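**Q** Coordinates only, no sequence provided:
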């Protein structure tokens, strides 16, 4: 994942929605591949149930595979708050994902702090942008493992 001016999206919902819509369209048109700042990244479309509304939500996210396990990162580009999808998964950890041209149900498991610290260190080594995001915030950026059900 290349570095780009991602922090502005944490406070601009309309810009984030427009960016996400473009990513989703490109993802689905190209079998899960996208260009621009996410070229070469592994992306997943995460379908969650809104914690407050109960409505279906979708978020395109980078994911990282470590030791055969898929992880998503609640970085929100180092913003001081968690992204909405984190709250949704905490309220309802059953989700659906699209990876490439595959789509299936998952159970999201938030990593406890000790496990999170070990995995985050490995993840940040693989994708240095995530180290920068953690350095930019005082909150502990959550990690979720996506377990196929």
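**A** Sure, I can see it. Remember, it's a predicted structure, so these values are computed and weren't measured experimentally.
**Q** contacts, neighbours, all on C-alpha from now
**A** Will do.
**Q** In contact with the residue nearest to residue 92 when sequence neighbours are not counted, which residues?
**A** What sits nearest to residue 92 in space, not counting adjacent residues and going by C-alpha to C-alpha, 6 or more residues apart in numbering, is residue 49, at 6.7 Å. Counting by C-alpha atoms under 8 Å, 6 or more residues apart in numbering, residue 49 touches 55-57, 88-89, 92, 95.
**Q** The strand ranked longest in the chain: what's the following helix or strand?
**A** Of all segments of type strand in the chain, defined using DSSP state E, the longest is strand 56-66. Note on strand 56-66: by DSSP states H and E, the next helix or strand toward the C-terminus is strand 69-73.
**Q** could you say what helices and strands that following strand packs with?
**A** strand 56-66, strand 143-148 (3 or more C-alpha pairs under 8 Å, 6 or more residues apart in numbering; DSSP states H and E).
**Q** try this one side by side with the last:
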């Protein structure tokens, strides 16, 4: 689990969300599944407007920049995550929206 702190797209206030994360090399991946709901989670809207975030993983605090993956890259990453966590495929079956995969590049690490 990670703690993701974003800046609110509308409010400008910080918001922290506990979330499962995955790794793709040096990048951190988050899946904007919203537990299979029909709308994207609030944190997804926040990173679209304000892509620089804080991630707390274990004892490390990371400053990272979000990129919303698209096309073949999104499909590849989603398939890799589904291989580890098949529940995401079930979520995708029951909703019309494409579940986003957001990749975070670490800009700074702090203990």
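**A** Good, I have the coordinates. Everything numeric here is computed off the predicted structure, so don't read it as measured data.
**Q** now what about the TM-score between them?
**A** With the length set by TM-score structural alignment, normalised by the length of structure 2, the two chains reach a TM-score of 0.91; 107 aligned residues with a C-alpha RMSD of 1.0 Å.
**Q** returning to what we had before: elements contacting the longest strand of structure 1?
**A** helix 13-29, strand 43-49, strand 69-73.
**Q** Of these, which stretch is the most buried?
**A** Of all those, strand 43-49 has the most neighbours on average by mean count of other C-alpha atoms under 10 Å, namely a mean of 23.
**Q** hang on, the earlier thing: burial-wise, tell me which of the helices and strands packed on strand 69-73 of structure 1 comes out on top.
**A** strand 143-148 (a mean of 20).
**Q** which residues of structure 2 does that strand align to?
**A** Aligning strand 143-148 of structure 1 against structure 2 (TM-score structural alignment) gives residues 101-106.
**Q** neighbouring contacts of the matching stretch?
**A** 26-32, 62-69, 74, 77-78.
**Q** Now with 7 Å, please.
**A** The contact list for stretch 101-106 of structure 2, computed with C-alpha atoms under 7 Å, 6 or more residues apart in numbering, reads 27-32, 62-69, 74, 78.
**Q** once aligned to structure 1, how far is that stretch on average?
**A** Averaged over the aligned pairs, stretch 101-106 of structure 2 sits 0.8 Å from structure 1 after superposition, using mean C-alpha distance after the TM-score superposition for structure 1.
**Q** now swap in stretch 73-80 of structure 2 and tell me
**A** Mean deviation for stretch 73-80 of structure 2: 0.8 Å (mean C-alpha distance after the TM-score superposition for structure 1).
**Q** which parts of that stretch are buried?
**A** 74-75, 77-78 (16 or more other C-alpha atoms under 10 Å).
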